[in-house]
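Chemist: Here is my input; please provide its structure:
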Amino acid sequence: MARPRTVIGTYGKIKVTQLREKSPGQPAVFEARARFRMANGAMRRPRARGASATAARNALKKKMAALEKEATGGVIDASTRIAHVAELWLAEFRRKVDQGKRSPKSLYDYEALVRTRVKPRLGELACREASVTAFDNAIKAVYDADGAGTAKKMKTVCSGIAGYAVRHGAMTVNPVREVEPVEVPSRGEIVVLEPAERGDFRAKLAAYCAAKGDSKLGVRARAWTDLPDIGDGMLSTGGRIGEVLAVIGDDIDPTNQTVVLDHHLVWVRGQGMVRMPLRKGRKDGLVIVVPSWSVPMWRRRKLESGGGPVFPSWNGQWQFITNVTKRFRTVCDDIGYPHIASHVFRHTVGTHLDEQGTPLTAIADQLGNTPAVVERHYRRKRKANEATAGALESLFDQGEGTG
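Modeler: Got it, this is the predicted structure:
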């Protein structure tokens, strides 16, 4: 009868051989060896030595304990805790980040959610115990404590963890798929720069930032004096702030009146701000034809950039997005526009194009979104068409009563 194959992550019989007997001034030497089966099925033959048979055997067991962790670190089953599966899923996500397939920002958000939300609420459950009810209750608890936005991310993370468990045999189905959808409250009225506000806002923004330039900030004043151009950059393209801040001189063609948006800025741990390919959400780049009123600014910025960042920090590096948005917040509060923030510029572009009668598909092309997203986030509620209302006047013949 054939000998049974060694199970992955385990070893066979340990054999100990004495290599040298004890002599004056020299200890005895024993060598222990065994066959260990790795995760890929290959056999390794680790060895370890010691001054006695027991010492050699213990040294080998220590070495094989490390091999066992290496061989079975990704092997999970129905008894594996959710906390461990979460760490394995995060490790898989990190590899995708390293390969450029996922955003570092998403990784940092998911790591924080696993640490502060998933593990405290679900971490000690075995995979077999992680039911639809368990996930549903955890996500609802996050909704109640932190709101819909965090709850949606929590559901995404839980689904990723459960999906990993399914792929590796610890679960048969993904229970998160059956969890009740997270309802996002209505966003309310879309906030934009109204037509009557736009000229006044730009003038006050320019004056405020020019005064900052005359202060004692020195070269650091550039962080403020560049804000009007950054605002115009967003208003002339409809781009997100991280996409506009990622523009380099070579992306600008003043002759053809175009600006290319095909990168975005992301903060990477240990590196700072990094210019990443594609737009936010790994969407393809756009070649934007900009309005003539913005061309002088883009031309000037191209010449000043030398081919590098068009909106650099005071020391020539990429700007931190959070710092720029905070400065816009400060300016808007100080000049009498507390309802305006940097993301409102993109909303203003989408809403203005809609109110000018631009088809939703064209607006979607401009913003790099789908028509459904434009309808949901950039299109205001409208009054019924007046022509329709006029037609309804003839619903009853003249002279007939309506009561």
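
Chemist: Please count neighbours and contacts with C-alpha atoms only from this point.
Modeler: Will do.

Chemist: Spatially nearest residue to Asp253 (excluding sequence neighbours)?
Modeler: Val259 (6.3 Å; C-alpha to C-alpha, 6 or more residues apart in numbering).

Chemist: Can I take it that that neighbour is in a strand?
Modeler: Yes. Looking at Val259 with DSSP: H, G, I helix; E, B strand; the rest coil, it is inside a strand.

Chemist: Secondary structure element holding the most centrally placed residue in the chain?
Modeler: Nearest to the geometric centre of the chain sits Ser106, at 2.8 Å (C-alpha atoms, centre = their mean). Following DSSP states H and E, one finds Ser106 within helix 104-113.

Chemist: That helix - contacts with which helices or strands?
Modeler: helix 82-98, helix 148-167, strand 263-268 (3 or more C-alpha pairs under 8 Å, 6 or more residues apart in numbering; DSSP states H and E).

Chemist: try 7 Å this time
Modeler: strand 263-268 (3 or more C-alpha pairs under 7 Å, 6 or more residues apart in numbering; DSSP states H and E).

Chemist: ok, and for the strand it packs on, which residues are buried?
Modeler: 263-267 (16 or more other C-alpha atoms under 10 Å).

Chemist: and if you look at stretch 361-375?
Modeler: Applying 16+ other C-alpha under 10 Å to stretch 361-375 flags 363-364, 366-368, 371, 374-375 as buried.

Chemist: Before we compare anything, build this one as well:
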Amino acid sequence: MARRTIDPGDWGDISAKKQSNGRWKATCRYRPWDGGELKPAGAWGATEEESKANLRRNVRDRLAHSDSEHEKITRDVRLSVLADLWLEEKALDPGCSAETLKQYRDEIEESADKRGDRAAIKIKPALGGYRWREAKSVVLDRHLKRLLELGYYEKAHRQKVILKGIMGLGARHLNVPNPMDNVARLRRAEERSGPRAADGATLTGLRSQMEDWLSGKAIPGTPAYRSGPKRSRLVLDASDLMLATGGRPGEVLAIRKVDCVPLDKDVDWTECRRWRVWFTGTIATDRETGKLYRKSKPKTKNSVGSVVVADFAVPTLIRLLAAAGDDPEAVLLTTRTGGLVSPRKLSGQLRKARGSNYAWVTPKTFRKTVGTRVKRKKGLDAAAEQLRHGSTVITERFYVDDPEDVADYTDALEEGWGGE
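Modeler: Alright, predicted model coming up:
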């Protein structure tokens, strides 16, 4: 009878023999996960069964030590375990920033913060109990559609990306197709209705409401200030600069004093009415310490550049420059204690200041508003340049809320049906 083939990560038949000292020795051969040559293994015990049990435990330990990840990824692995392994893999990827890794972790794991929303839908609580063989395409598809039904479009897209990575890790190790490949496509809100920019009336109303919020008044969706630290003007100042430049939140939060260049050469800088701002960095999180730092390059290579600040934000810029002191490297927008501000914190403050009347407004809305206004006045190429996009395709698809007016072609429609 032919000897059974031993697959990687497995061992052959175990035999045991009583030795001259009265103890039992069990032996077998096992094959490491790397698919190399068979290796011998042995273990002792007071009885035959004890020696075999000790040997099985020893071999498992050796295989786990040789490749613990392979041992864990089977068709019975739970998605909670697979998610942890995927996060470990992404942590080793130099192309995955600390901010991105934190966003992944926030979507996967339930928040430990007691102030967190316990009703928030996370991947582990929702899907972590499923085994790989149970997490079929229909299960994953149903989970994402549930998010869409609740109106969480961006969350659904983020979790789809994450689930594709998690299930892809299992698919690679098990040599099977990725179940996420058969999940229905999720169309972005922009693909359905186009980008939404704020018009003049919206901006006027929003700013007035944000001023009320800053003064401590109650606004729709946010109660009045009662106690604790006074509300910070940070969100208003950052909104001014985003609307005046089209900068991304992280880029605006990373503006230093040295990045601001006065264009009126014959007046003191405090009286200058024309300014150019350079975007040379963004706010990032250190992967090891979790602390914020100013990253010396923005989102893409095309993002490095400068724009002229719109006149309405010049007083805000001058006030921030004066408060920054004499250090040219000082960042303009900081916390009360002079620390850096993360884009996530800025978004959280905006959610409070915008209330329920402007719940659809996000920092990205300001960027879309800038792109839309420049496009209407100067054209699509100018809008792409203002937003520092490498292509007008991205600008037109995701940042311009400006339906085209069709030219007058009625002369081609006159014949027949009421025409001559």
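
Chemist: Give me the TM-score for these two chains.
Modeler: Here the superposed chains carry a TM-score of 0.68, computed using TM-score structural alignment, normalised by the length of the first structure; 376 aligned residues with a C-alpha RMSD of 5.0 Å.

Chemist: quick revisit: I'd like the buried residues of stretch 361-375 of the first structure written out as JSON lines, with distance to Ile139 of the first structure added.
Modeler: Supplementary listing: those in JSON lines, determined by distance: C-alpha to C-alpha, whole Å:
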{"residue": "Ile363", "distance to Ile139 of the first structure": "35"}
{"residue": "Ala364", "distance to Ile139 of the first structure": "32"}
{"residue": "Gln366", "distance to Ile139 of the first structure": "36"}
{"residue": "Leu367", "distance to Ile139 of the first structure": "32"}
{"residue": "Gly368", "distance to Ile139 of the first structure": "31"}
{"residue": "Pro371", "distance to Ile139 of the first structure": "30"}
{"residue": "Val374", "distance to Ile139 of the first structure": "28"}
{"residue": "Glu375", "distance to Ile139 of the first structure": "28"}
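
Chemist: Quick one: classify the counterpart of Ala184 of the second structure in the first structure as helix, strand or coil.
Modeler: Using TM-score structural alignment, the partner of Ala184 of the second structure in the first structure is Glu180. Recorded secondary structure, Glu180 of the first structure: coil (three-state DSSP).

Chemist: hmm, who's touching stretch 270-279 of the first structure?
Modeler: Applying C-alpha atoms under 7 Å, 6 or more residues apart in numbering, the external contacts of stretch 270-279 of the first structure come out as 243, 246, 262-268, 284-285, 318, 320.

Chemist: Reformat these into CSV and put distance to Gly306 of the first structure next to each item.
Modeler: Shown next, in CSV, are the contacts of stretch 270-279 of the first structure (distance: C-alpha to C-alpha, whole Å):
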residue, distance to Gly306 of the first structure
Glu243, 19
Ala246, 14
Asp262, 19
His263, 18
His264, 19
Leu265, 19
Val266, 22
Trp267, 24
Val268, 25
Asp284, 25
Gly285, 22
Trp318, 14
Phe320, 21
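
Chemist: mind checking how far Val374 of the first structure is from Thr330 of the first structure?
Modeler: Val374 of the first structure sits 28 Å away from Thr330 of the first structure, going by C-alpha to C-alpha, to the nearest Å.

Chemist: what do you get for Pro338 of the first structure?
Modeler: Separation of Pro338 of the first structure from Thr330 of the first structure (C-alpha to C-alpha): 9 Å.

Chemist: now Ala210 of the first structure
Modeler: 15 Å.

Chemist: same check, this time on Asn323 of the first structure
Modeler: Taken as C-alpha to C-alpha, the span from Asn323 of the first structure to Thr330 of the first structure is 11 Å.

Chemist: Can you pull the residues that touch both of the two?
Modeler: With C-alpha under 7 Å, 6+ apart applied, the contact sets of Asn323 of the first structure and Thr330 do not overlap.

Chemist: if we can go back for a sec, so which of the contacts of stretch 270-279 of the first structure comes closest to Lys62 of the first structure?
Modeler: Nearest to Lys62 of the first structure, judged by C-alpha to C-alpha, of the contacts of stretch 270-279 of the first structure is Val268 at 37.1 Å.

Chemist: In contact with that closest one, which residues?
Modeler: Contacts of Val268 of the first structure by C-alpha under 7 Å, 6+ apart are 104, 274.

Chemist: so where does Arg344 of the second structure fall, helix or strand?
Modeler: Here Arg344 of the second structure is assigned to helix 343-354, by DSSP H and E.

Chemist: Name the residues of that helix that are buried.
Modeler: By neighbour count on 16+ other C-alpha under 10 Å, the buried set for helix 343-354 of the second structure is 343, 346-347, 349-354.

Chemist: Run through who's touching that helix.
Modeler: 206, 210, 213, 222, 235, 249-250, 363.

Chemist: Just checking, which helix or strand succeeds it along the chain?
Modeler: Defined by DSSP H and E, the subsequent element after helix 343-354 of the second structure is helix 363-378.
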